[in-house]
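In: Predicted model and sequence below, questions to follow.
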Amino acid sequence: MDGETLLKTAADCADELPGADLEHPFGADWDVFKVRGKVFMLMTEVPGRPVVILKSDPGEALALREQYENITPGYHMNKKHWITLESGDAIEEQLVKELVTESYRLVVDGLPKSRQPVDPHTYGRGS
């Protein structure tokens, strides 16, 4: 998957998530996706390389970084809880969608129940 496709796939997926909003608090170069005011995805270019930055469970983040050379610790974020996704042959559309949805679920799970737009334990799991 090339960089442009990576960004479009991630943005299209985020746009479909209930309660997701796109903001630009850090300027036009940063697309920041939030749910109920909390960030779940950032997109930008790091010296010419399009990247998607996502929240991830620490254990899962470690496994993903070991499995994919194009997944690294979160750029300018807590390295334990965030990952950076770059384009590459091993990065497929389904993986991007799963990682975006999981990031969203993790953030929604941290919200008070009354502010959760979906049940984070069941949303997007095909149950």
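Out: Everything's here; your move. Since we're looking at a predicted model, the values are computed, not measured.

In: okay, CA-based contacts and neighbour counts for the rest of this
Out: Fine.

In: Can you give me the buried ones in the longest strand anywhere in the chain?
Out: In the chain, taking DSSP state E as the definition, the longest strand is strand 38-46. By neighbour count on 16 or more other C-alpha atoms under 10 Å, the buried set for strand 38-46 is 38, 39, 40, 41, 42, 43, 44.

In: where along the chain do the helices fall?
Out: 3-15, 58-67, 93-109 (DSSP state H).

In: any idea how far residue 68 is from residue 56?
Out: 14 Å (C-alpha to C-alpha, to the nearest Å).

In: of those two, who's got more company?
Out: residue 56 (26 against 15; other C-alpha atoms under 10 Å).

In: structure B:
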Amino acid sequence: MDGQTLQDIARARALELPAAGITRPFGPEYDVAKVVGKMFLLLTEVRGERIVVMKADPRESEMLRETHPDITPGYHMNKRHWITLSPGGGLDEQLVRELVTDSYLLVVETLPRAQRPVDPSRFLTSASP
């Protein structure tokens, strides 16, 4: 998967999620997906390569990095809680969509209950668009 496709899939999935939107708080070269003002996804370019940076559960991110060479610690983020997806042959659309959804839910879980657009324990990746 090339970098443009990777970012297009991640952006499209982020925009499908309830109360999520894309902003550019760091400038035009950074697309940031937020839910209720909290960031869960960053789309940018590093050394000419389009990448996707997102939140991840620390235990899951370690496993993902060990099993997917195209997944590395988060670029310019907390290396334990964020991962970077890079273009290459190891990622498919379904995995990217699932990781974006997981990132979104990690942020939603931290929101006060009254502000949560969904119940994270009941939001099913397979049932979502």
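Out: Okay, I see it. Keep in mind the model is a prediction, meaning the values are calculated, not measured.

In: so which of the helices of the first structure is the most packed in?
Out: Mean neighbour count (mean count of other C-alpha atoms under 10 Å) peaks for helix 93-109 among the helices of the first structure, with a mean of 19.

In: Check the mean deviation of that helix from the second structure.
Out: On superposition with the second structure, the mean distance recorded for helix 93-109 of the first structure (mean C-alpha distance after the TM-score superposition for the first structure) is 0.2 Å.

In: Could you list which residues are in contact with residue 104 of the first structure?
Out: By C-alpha atoms under 8 Å, 6 or more residues apart in numbering, the contact list for residue 104 of the first structure reads 17, 35, 40, 41, 55.

In: As TSV, these with distance to residue 117 of the first structure would be great.
Out: Putting these into TSV (distance: C-alpha to C-alpha, whole Å) gives the following:
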residue	distance to residue 117 of the first structure
17	9
35	8
40	14
41	17
55	18
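
In: quick revisit: for the helices of the first structure, could you give me a markdown table that also reports distance to residue 86 of the first structure?
Out: Shown next, in a markdown table, are those (distance: least, C-alpha to C-alpha, whole Å):
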| stretch | distance to residue 86 of the first structure |
| --- | --- |
| helix 3-15 | 7 |
| helix 58-67 | 12 |
| helix 93-109 | 10 |
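
In: about what we covered before: the longest strand of the first structure - contacts with which helices or strands?
Out: Identification of packing neighbours for strand 38-46 of the first structure by 3 or more C-alpha pairs under 8 Å, 6 or more residues apart in numbering; DSSP states H and E yields strand 31-35, strand 49-55, helix 93-109.

In: These: which one's closest to residue 2 of the first structure?
Out: strand 49-55 (9.0 Å; C-alpha to C-alpha).

In: what's the angle from the closest one to helix 3-15?
Out: 30 degrees (axes from the mean of the first three to the mean of the last three C-alpha atoms, to 10 degrees).

In: Find me the equivalent region of strand 49-55 of the first structure in the second structure.
Out: Aligned by TM-score structural alignment, strand 49-55 of the first structure corresponds to residues 49-55 of the second structure.

In: Pretty sure residue 20 of the first structure sits against residue 39.
Out: No. Taking contacts as C-alpha atoms under 8 Å, residue 20 of the first structure lies outside contact range of residue 39: 9.4 Å.
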